[in-house]
Structure formats: C-alpha cells, structure tokens
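A.B. asks: Sequence first, predicted model second:
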Amino acid sequence: MKGTILIIEDDDYIAELIEFNLAKEGYEVILAKDANEGLMFLKSSDIDLILLDLMLPGLQGEEFLDLIKGKGKSDLPVLIITAKTGDELFVKLLKTGADDFLVKPFSVKVLIAKIEAILRRVKGGGFNIIEAFGIEIQPDEFIARVDGEELELTKTEFDILKLLIENKGKVLTRDRILQTVWGIDASVSDRTIDVHVSKIRRKLKDKGKLIKSIPKIGYKLSL
C-alpha cells in the first residue's frame, strides 16, 4: 500500500473517478463529502495526503485548510482541486499551507504524478529508490521508470531489472539470475531467462542496449 489519501469532494462523479484511479495505483482511499466529515476522518485515520476541493457545502475548503494547518496538522500535505482560478487565490493557498493545486477539469495522470511528487518530497528517505543510467526502481512500490517514464513490467521482469540495477557493471550468470528471481529449486531454462531479458530490453527502448549479453555466461547492465 502506497499510502492513505483523503478525498474531500462533494461531486460524486469526480470523487469516484479519483478513487478508482488511485486504488488502481495502490493507494487506500477515504471519501468525504464535506469538510466536517473530512475532519472526522482526520481524527480516526492515519492520512498521508488530502485532496481538497474548495467549493464545499458548509465549511469551505479554504476555511478547512486554515483550520487543519493551525491545529497540529501543519505537516500533512494538501493538494487543492478546484474550478476556481486566479493568481491571488493560488498564492494565498500556497501561503496558507497547500502543497500544490489542480484546476478542474484535470488529467488523472497529472493528478497521480503530483501526488507521487508530493509524497516523495514529504517522505524523503521513506522511498527506497535504486537507480542506474536513468533507469529507476522503487522496490517497495513496484514502480520502474526510464528517464521519468513509468514502465509496465511483469513481476518477473521487474525482479530481473532490479537485480541488474543493484549489480550495475557486474556480470550476472544465468544461474545467479535464476536462483534470485525464481528460486533455487525452480525448473527454468536458459531460454526462459533470455526471453524475459529480451522483453525488458524492448520496454526500456533506447536504454535496452545497456543490458549487455555475456556469451555463455549471462548479462550485465553497463554503458
């Protein structure tokens, strides 16, 4: 689980759309239809980030932001989602304690990217990241990126790429790859390993050439 996100949004369609997409990304999602309900969830749940609409019934989003930032929640990140625009408004929100904002209608991909960026910044070292030559792996989150673009990898492909990055510049024998990725008792042929490496290369595109074949031995990741 990547974290728990509280969505305070009275538009059911928008709230459910965000919930669906965040759940697919591995987040736990809590929905609140107004700011007062949001306050109750803050007391009863461990929240990692709030998505806050400004135009809410009852207590408005700006008032909610003022309230939580002044009552022991100053470190809790808040991403504003709003139909309102204007530099003065955005400056005020950022000064009050908002971490970022999105204007409706917005791209779900952009929303997710902003959430990930905020959580990386807030958690700092809490994200376990390994990197080599522009290829980045977050093992705890099962995320792989090449030059910032997220890759779609199978579990086996992810594990092989992780092993190569962890041992960049070193030759990995097929036996080492087999035992680490499949297990010592697995019945896997050299051809199976080669097929998986070939698929990883294709998904890495130009960076795929960094995975070097060592004839009759195995592979290594190097320039």
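C.D. replies: Now that the structure is in, tell me what you want to look at.
A.B. asks: rest of the way, CA atoms for contacts and neighbours
C.D. replies: Will do.
A.B. asks: tell me which element residue 177 is part of?
C.D. replies: Using DSSP states H and E, residue 177 sits in helix 174-181.
A.B. asks: and that helix, what does it pack onto?
C.D. replies: helix 155-166, helix 190-204 (3 or more CA pairs under 8 Å, 6 or more residues apart in numbering; DSSP states H and E).
A.B. asks: What is the helix or strand following the last one packed up against?
C.D. replies: Along the chain past helix 190-204, the next helix or strand (assigned with DSSP H and E) turns out to be strand 211-214. Here strand 211-214 touches strand 218-221, going by 3+ CA pairs under 8 Å, 6+ apart.
A.B. asks: Please repeat the previous calculation with a cut-off of 10 Å.
C.D. replies: If contacts are counted by 3 or more CA pairs under 10 Å, 6 or more residues apart in numbering; DSSP states H and E, strand 211-214 sits against helix 155-166, strand 172-173, helix 190-204, strand 218-221.
A.B. asks: related to what we said a few turns ago, can you say which of the helices and strands packed on helix 174-181 is nearest to residue 220?
C.D. replies: Of all the helices and strands packed on helix 174-181, it is helix 155-166 that lies closest to residue 220, at 6.4 Å by CA to CA.
A.B. asks: this is the other structure I want to compare:
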Amino acid sequence: MHIGILEDDPVQRELLETLVRQGQHTCRSFESAASFLEALKLESFDLTLIDWVLPDGNGGEVLRWIRKNIGWQLPSIVITARDEEPTVVAALEAGADDYIVKPAKPLELLARVSAASRRARPGSLPVIRAGDYEIDIERQRLSIGGKVIELTQKEFDLSVCLFQNLGKLLSRDYLLNKVWGISADVDVRTVDTHVSRVRRKLSIDGSRGWKLVPIYGFGYRFERVDLAEPT
C-alpha cells in the first residue's frame, strides 16, 4: 500500500516512516494539515495515518475534509499521544477508522493498518466505466466501445489503476508498488514501458476523450480532455 503520513514531529514522523516501510509499504509524509490536504487533491493514497494535534489545525478537521471530498473508501487512522476518552470519541466521530496511542507499537500498527485496509475493500469487484471505456475487474476484461482489447495481466492491472485514479497525480513508485508490488525485482523503467504500451493499445492520447499526461521527474496524470480542442 501507499500510505500518507501527517505528523508534525520529525522524530515521530521518521518512526512511522520506518515502521510503514518495514511492513513492505511505501509512504509520503507531511508536517502540516495544509500541505497534506493539497497532496490529497492530486495524489492517491491507500490509507492515511493522521496526527491529532497539528500546527495548523487538528486531525478532526483533516478527517472531515477527507470524508466530505474523498469519501469513506480511504481508510484513515488517528495516531496521537492523547488517550483520554473524549479525544478518542472525537476522532471516531470525525471519521477515523481506528485510533492508535503513541508511541506506536510496530506489530500493532501494521496489524491495524491491514485491518483498516480490509474493511475498506468493497464486497464485490466493480465495473469501471468512463466514456467509451468499460473495465470489468472480476472478469478481467477491458473494452472500448464494446470491443474487447487484448492486454497482458500487468497491462490490465495498470489500466485499472489509472481508471481508478482519474485526475490524480500518480508517481512511478506508486504505480510500481500497486501493479508489481513493492518487493518486485523491477525498476521504474518498467513502468514507463508498460505505460507506453497501454497508451497505444487504449488510445489514451486524447483522441477518445482521455489522455495520459507525463509529469516530468515524477510520474503521470490520467485526465479528461475536451474533444472540441486540438489534442
């Protein structure tokens, strides 16, 4: 999983990063609510770890923003030194899936991360539709205008990841982790190679209303384009 960490204390932030990576996850950290919320508008995370007391707000405000703008599909865990009941209740009422008291115990943290992620999974695999595109995840089939497109397994997995994150900024490391797994013996050039193949096979060059845009030095953004404008 790719985990977003919001923690203003540098020592605690480094500890959380270490624990998350020991659990074979990737992460990106932020020290203020403002920077974290800006990142959430652009980048995709599979789970968030949120400190309750922040220099420019509190975890409750961040959680309410997440639930209002992203929804309940993003698991979020509050981590704080406060263990009094009113704070726990406030965090849960604001939208936290779980609550961990600092200092986080390594095995407990990873277990709670896994549990929150399992609870967030939908009960059935969805069908994704966007314009002429339809992706049936359960049947492992992608079609354009009713015509099935032949894809390798990794190309299909990459396509699903892109269509699940329309408009989001996706780093190469994120795509590598989601499609190949963090322990896979491949590098980011593999991502670029597969992206090139998927772009060609799916015609996501703007000609069908969707375009995969490279972001120099970072990754890609898959976005809607206006067919009335030149592409």
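C.D. replies: Everything's here; your move. All of these numbers come straight from a predicted model, not from anything done at the bench.
A.B. asks: where does the TM-score land?
C.D. replies: Scored against TM-score structural alignment, normalised by the length of the first structure, the superposed chains reach a TM-score of 0.52; 128 aligned residues with a CA RMSD of 2.3 Å.
A.B. asks: Of the helices and strands packed on helix 174-181 of the first structure, flag the one that's most buried.
C.D. replies: Mean neighbour count (mean count of other CA atoms under 10 Å) peaks for helix 155-166 among these, with a mean of 19.
A.B. asks: Kindly name the residues of the second structure that line up with it.
C.D. replies: Counterpart in the second structure of helix 155-166 of the first structure, with TM-score structural alignment as the criterion, is absent.
A.B. asks: What is that helix packed up against?
C.D. replies: When contacts are defined as 3+ CA pairs under 10 Å, 6+ apart, helix 155-166 of the first structure sits against strand 130-132, strand 135-138, strand 143-146, helix 174-181, helix 190-204, strand 211-214, strand 218-221.
A.B. asks: Redo the ones you listed as TSV? Include distance to residue 11 of the first structure.
C.D. replies: Putting those into TSV (distance: least, CA to CA, whole Å) gives the following:
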stretch	distance to residue 11 of the first structure
strand 130-132	39
strand 135-138	33
strand 143-146	31
helix 174-181	45
helix 190-204	38
strand 211-214	48
strand 218-221	48
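A.B. asks: so which of these comes closest to residue 161 of the first structure?
C.D. replies: Closest to residue 161 of the first structure of those, according to CA to CA: helix 190-204, at 7.4 Å.
A.B. asks: other SSEs contacting the closest one?
C.D. replies: Packing partners of helix 190-204 of the first structure (3+ CA pairs under 10 Å, 6+ apart): strand 143-146, helix 155-166, helix 174-181, strand 211-214, strand 218-221.
A.B. asks: Reformat the ones you listed as a markdown table; add distance to residue 38 of the first structure.
C.D. replies: A markdown table is the format used below for those (distance: least, CA to CA, whole Å):
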| stretch | distance to residue 38 of the first structure |
| --- | --- |
| strand 143-146 | 30 |
| helix 155-166 | 36 |
| helix 174-181 | 43 |
| strand 211-214 | 49 |
| strand 218-221 | 48 |
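A.B. asks: Residue 125 of the first structure is nearest to which of these?
C.D. replies: Of these, nearest to residue 125 of the first structure by CA to CA is strand 143-146, at 16.1 Å.
A.B. asks: Can you list the buried residues in that closest one?
C.D. replies: 143, 144, 145, 146 (16 or more other CA atoms under 10 Å).
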